[in-house]
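Novice: sequence and predicted model, in that order:
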Amino acid sequence: MSADGYDARADFLIEAREILDRLGEQVVALEQDPGDRPTLDAVFRGFHTIKGGAGFLDLPPMVALCHAFEDRIDAARSGTRELDAAAFDGAQRAVDLLLDMLDALGRGEDLGEVDAALLRQVRGGDAPAAAPAPAALDLPDNLDDLDFDALLDSLHGEGAIPGAAPAPAPVAAPPPPRPAAPAKPAAAEKPAPAATETEQTVRVDVRRLDALVNLVGELVLARNRLKTLRPGVHDENLDRAVTALDTVTARLQGAVMSARMQPVSRVFTRFPKLARDVARQLKKQVELVVEGGETELDRNLVEALADPLVHLVRNAIDHGIEMPDARRAAGKPEQGTVRLTAQQEGDHVAIEVSDDGGGIDPEAIRRSAIRKGLIDTEAAARLGEDECLSLLFLPGFSTRTEVSDLSGRGVGMDVVQSKIRELSGQVQIQSDLGKGSRFIIRVPLTLAILPTLLVELDDDVYALPLVRVIEVVTHDDSEVLWMDGQKILDLRERPLPVLSLREWLGLGDGRTTEATRGVVLQAGEQRFCLLVDRVVGREEVVIKALPRSLRGLPGYAGASLVGDGRMALILDVDALLESAQRGSSANARSR
């Protein structure tokens, strides 16, 4: 790092990872249509940009690998040599190795040497050897903007934009290039922003953004508190000031949150390469369709969704899509389709992984769960099809009879659900036997501020995530019945399990009133009714860490301060339902 705080290596790591994520997708698109000239140029620019940055940082192995593929892709651009299957395999291996090199660079480790066989594969076997890596640049301790611009000129040419393709060298009597096929919109690279646009952007350390979010959260809490402290006597000036503060706070909150928003394409770009690798390993024909990549989420959520989506996409290919001969026998095209889509739904985002494979058999799930001792026969018999599908999320559940090197439909699904719960989201499964399956993830746009429904028990206040609230009901105690060891509320001829918040907290049955408030909540495919004393109303809360005494206890997702200054515990709806189900099983056994 230079004396003025600029860290060229850190910037290179960020930019190179973004480029490699795009390259994985672009190479797959190019393999499907080798004549797509815009994608061909985009792949060349990607490797060329990484090579320039690696040369600047004196990383010869990375330079050699990028240069080798530059030679191969340049031959394809000039029409002297077509790209073949070996070239595409080599390109994907090169992307993987470059990612490993970036990981090593981030840890401060040596990059090692590039395998000569890989260089030959990337270069095409008999192409000329790669040019030697540029020598290390002797940089001053203080690198100002003019020095850095001069350095970029030395790497990319005077006035050139980093990452832009260099002017092709003259070739004696070159053969005419093949006519380019129509470009695919999904594969074509977006045009580079104008210079004035680029000058108006700046990289900001995420820790600074997190600090801003925390400060805005404190401001929201202060605003909520001030709104509850208005004097009983009407004061027009105070009302006007509080209203202005409310408006400015809301705008500031929106501006800061938007600064942390990122498109989910940052995660989606890595999946075409993943789908290609898994399909080739399994000898299946699979097309991955990606839609809605422009949908934006809080950056923390974007990164946290990567692992759950990897599980779901792998499962869709491994155990959703059938082998080509099986699809042909079923009257389907040999090539299966997996769709990865995202769209905003109010203050939440829905991300869906679907396939047109064989679907999931609920009866097979029921039998497997009984056989593994995950559920008893009587309880399993009462489950509907949707509830059977939910058994996939039980730890250790799988319908597979053989071990897979990748993942089984059910293997790792408990991890998926646990991760999504940590993000205050939920997962739903829909399946049509013989036609395919859909896994739908819903997560909030941000985890910093959460819309909730506040409820009270005695003098304590609790917060329920508003997205899980279906309705608020009032009923008599006589309308709550016992059925198979479980309290049931008959709500418009739909029986709902009942959980008393007072009993769940270990406070006993409490007082009996003629009418009781209940909140109908959604947990996955199931609904249940949570009994409370009072419903306060809706309020946006700022999520804070739990007090030390409550950390690790199931049923609590966080804490916050509400407008009147009291601390509200944010309840985990999924954990509440599991608690109700465990209580039901225990009551049934005792009876």
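Specialist: Structure's in. What do you need?
Novice: use CA for all of it now, contacts and neighbours both
Specialist: Will do.
Novice: buried sites along the helix or strand hosting L453?
Specialist: Using DSSP states H and E, L453 maps to strand 449-457. Buried residues in strand 449-457, defined by neighbour count with 16 or more other C-alpha atoms under 10 Å: I449, L450, P451, T452, L453, L454, V455, E456.
Novice: ok, second structure coming up, stack it against the first:
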Amino acid sequence: MINAEYLDVFLDESQEHLQAINDNLLRLEQDPTDLSIVGEVFRSAHTLKGMAATMGFEDLAHLTHNMENVLDLIRNQKLEAASTVLDVVFMAVDDLEAMVTDISSGGEGKRDVREIVSQLESIEKGESVAVSEATLSSSQKPSNNSLQEQYDDFEATVLEQSMEQGYSTYQIKVSLDENAMLKAARVFMVFDVLEQVGEVIKSTPTAEDLEAEQFDEHFLVTLVSKIDGEEIKQRILKVSEITEVVVQEFDIASISTKVEEKPIAVPVVDDGNVTEKVESQAKEIEPKKTKSVQTEMNKTIRVNIERLDVLMNLFEELVIDRGRLEQIASELKNNELNETVERMSRISGDLQEIILNMRMMPVEQVFNRFPRMVRNLSKDLNKKVRLEIIGAETELDRTIIDEIGDPLVHLLRNSIDHGIETPDKRLAAGKSEEGTILLKAYHSGNNVFIEIEDDGAGIDREKVLQKAISNGVVTEEESAKLTDQQVFGLLFASGFSTAEKITDVSGRGVGLDVVRNTFESLGGVVTVNSELGKGSVFSIQLPLTLSIIDVMLVEVKEEKYAIPLSSIIETAIVNKSEVYSVHNQKVIDFRGKVVPLVFLKDIFEVPGEHSEEEFYSLVIVHKGDKVAGLVVDSLIGQHDIVLKSLGNYLKEVFAISGATILGNGQVALIVDTNALIK
């Protein structure tokens, strides 16, 4: 049984080395003559091979060894780093990633890599390599080893009894579109189909992991059924966003119910030297590397993210109690108590900053997967595209990092498919044949901005308008009054698409509305700027964290509401005589702009008498370029508050995004200004 402590270190470092290999191979493709890059790739592959051999993952070590041989030829200038050669190396890296993923989910890292090893060996022998379609898709096919997956005694007994009763046993591999926005929903639909034709015995990953979307693009299901395998396949393929289904029948007799446990020897470090090594390949691990890793481990501690979540929840309770103490101290007017509370507030403020920083992660974690995606997609579309990344070290809260990956993938694919032109069209327009996409992240105040800018064809304003009118999104009368910014905003309308034809990349009429909704659910805002023929910029504004936020507390009758400061332009007091009615909507002329008023007492049906004051207290809020004035009874002031969910029971409450507990124990609801402006 592999020691879990060593396994965690192995997985973390393997993923780092694979990411380094990916990044450096992309650099090498841009500059094939730079042998220093080959050296970087070779070192990462060499270390990965040694670690895999030491841990006993022989398939992983074997494939890395073959890849290392090809890299060695390139390093010694015996082989040119041509695109066809790198295509095969990239596919080998994909297989390595799949094996590491299998190990992380509890597997043994087994995989049928004969096809890709054969390709690598052909390159070693100097034979011309033509990457066949079969090879390209080999990484999507389940290996024999994955089909001979280990089952526990109960599962094996069920399978044996099913076979005796005339049922067939199928191992089904289902692959989702890599850009599927709602993976868990697709999995549910697949399981619904399977339960109609038979009984699901096992899934890999587990049902819980599938529901939590903790898997890549494919998953395995063991099914017993009396229906033909081809018919099962066709039924599954009817589920949208399923790209491939492999159904394989196998004999229950070939399954072993016992997992053979082999003792694994691990390196023992004594005074910086490895005193015991397993396998001949393990001897190749450099002592200097081992020592540097050991030193690095002394400086850092790996902490389970769930522990940080618990720490954050405890601190949130502390923030609530801090607010209560501050209120009590101000009421009692005791100097010693005031001084103590002020000191506690400063210390807890520093503690808050440390805890929030511990939860921060660089957006690099998301950005790292985009260069490979852009490379593959540009090849599929016969376009030349260069991706430039700026500000990858910019940090965001982990909860936000987890959510932004898929929407950013969709925006990037949109830029490559709709934005960047083909080389001949770019040359005809006087541009270089290679298009550029700039992916940029930066801090500004309490927000992080992510921008995706391309130098492509830009957005055709008239084409968007005509499509919007034909789809009934706007009328012709309304369209004449729209600004450029408002027209580009129509791209985010539900079901809107300007694609001439449906492709695997985009043009399904689904996507940008989901992208906008995802960012807005995180408290973000998406805007678009474009110039026809010059290019487009999609800009996303996101809050640094979702847990503790700055708000303006306001009062409406006897109730208190919190309005996020990130949505507020300013506060104001206006005379009722300055309020006008336009189309049954009360508005004011505020700094030369017509601003509609939203009365919170009406929206939330707050009981109480109407105010006889001659003035309205307003909070001017915005969503993109749209502005509204929220009418309240009084402004209390700015506060740090802990955002608490209303739970599943109250998840559909209009214009309320959560709640917080104030210092006096009263609950204040947090206003969703985006919903009000809509």
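Specialist: Thanks, I have the structure now. It should be emphasised that the depicted structure is a prediction, and the values quoted were computed from it without experimental measurement.
Novice: run the chain-centre distance for stretch 48-56 of structure 1.
Specialist: 29 Å (C-alpha atoms, centre = their mean, to the nearest Å).
Novice: mind reading off the mean deviation between that stretch and structure 2?
Specialist: By mean C-alpha distance after the TM-score superposition for structure 1, the fitted stretch 48-56 of structure 1 averages 3.0 Å away from its aligned residues in structure 2.
Novice: now do stretch 12-30 of structure 1
Specialist: With mean C-alpha distance after the TM-score superposition for structure 1, stretch 12-30 of structure 1 averages 2.5 Å from its match.
Novice: can you tell me the helix or strand for T527 of structure 2?
Specialist: strand 525-531.
Novice: what's the next secondary structure element after that strand?
Specialist: Trace forward from strand 525-531 of structure 2 with DSSP H and E and the next one is strand 535-543.
Novice: in structure 1, what range does that following strand match?
Specialist: Mapping strand 535-543 of structure 2 onto structure 1 (TM-score structural alignment) gives residues 436-444.
Novice: quick one, what contacts the residue mapped onto L221 of structure 1 from structure 2?
Specialist: Counting by TM-score structural alignment, L221 of structure 1 lines up with I320 in structure 2. Taking C-alpha atoms under 8 Å, 6 or more residues apart in numbering, we find I320 of structure 2 in contact with I641, V642, I661, L662, G663.
Novice: can I get those residues in JSON lines with neighbour count, secondary structure and distance to G472 of structure 2?
Specialist: Listed next are those as JSON lines, based on neighbours: other C-alpha atoms under 10 Å; DSSP: H, G, I helix; E, B strand; the rest coil; distance: C-alpha to C-alpha, whole Å:
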{"residue": "I641", "neighbour count": "26", "secondary structure": "strand", "distance to G472 of structure 2": "42"}
{"residue": "V642", "neighbour count": "23", "secondary structure": "strand", "distance to G472 of structure 2": "41"}
{"residue": "I661", "neighbour count": "20", "secondary structure": "strand", "distance to G472 of structure 2": "44"}
{"residue": "L662", "neighbour count": "22", "secondary structure": "coil", "distance to G472 of structure 2": "45"}
{"residue": "G663", "neighbour count": "18", "secondary structure": "coil", "distance to G472 of structure 2": "49"}
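Novice: quick check, nearest of these to V117 of structure 2?
Specialist: Nearest to V117 of structure 2 among the contacts of I320 of structure 2, counting by C-alpha to C-alpha, is V642 at 54.4 Å.
Novice: mind putting the contacts of I320 of structure 2 into TSV with distance to S345 of structure 2?
Specialist: Converted to TSV, these look like this (distance: C-alpha to C-alpha, whole Å):
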residue	distance to S345 of structure 2
I641	14
V642	15
I661	17
L662	15
G663	13
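Novice: quick one on the thing from earlier: tell me the angle the strand holding T527 of structure 2 makes with strand 535-543.
Specialist: Counting by axes from the mean of the first three to the mean of the last three C-alpha atoms, to 10 degrees, strand 525-531 of structure 2 lies at 160 degrees to strand 535-543.
Novice: where in structure 1 does the longest strand along structure 2 fall?
Specialist: Taking DSSP state E as the criterion, structure 2 has its longest strand at strand 434-444. Using TM-score structural alignment, strand 434-444 of structure 2 corresponds to residues 335-345 of structure 1.
Novice: what does stretch 76-85 of structure 2 give?
Specialist: With TM-score structural alignment as the criterion, stretch 76-85 of structure 2 aligns to 78-87.
Novice: wait, what's in contact with the residue nearest to the spatial centre of structure 2?
Specialist: Nearest to the mean C-alpha position of structure 2, counting by C-alpha atoms, centre = their mean, stands G405 at 2.5 Å. By C-alpha under 8 Å, 6+ apart, the contact list for G405 of structure 2 reads V366.
Novice: and if you look at the one 3 residues further on?
Specialist: Listed by C-alpha under 8 Å, 6+ apart, the contact set of L408 of structure 2 reads V515.
Novice: now which residue in structure 1 aligns to it?
Specialist: So, by TM-score structural alignment, L408 of structure 2 is matched to L309.
Novice: assign that match to helix, strand or coil.
Specialist: helix (DSSP: H, G, I helix; E, B strand; the rest coil).
Novice: for it, give its distance to G412 of structure 1.
Specialist: 11 Å (C-alpha to C-alpha, to the nearest Å).
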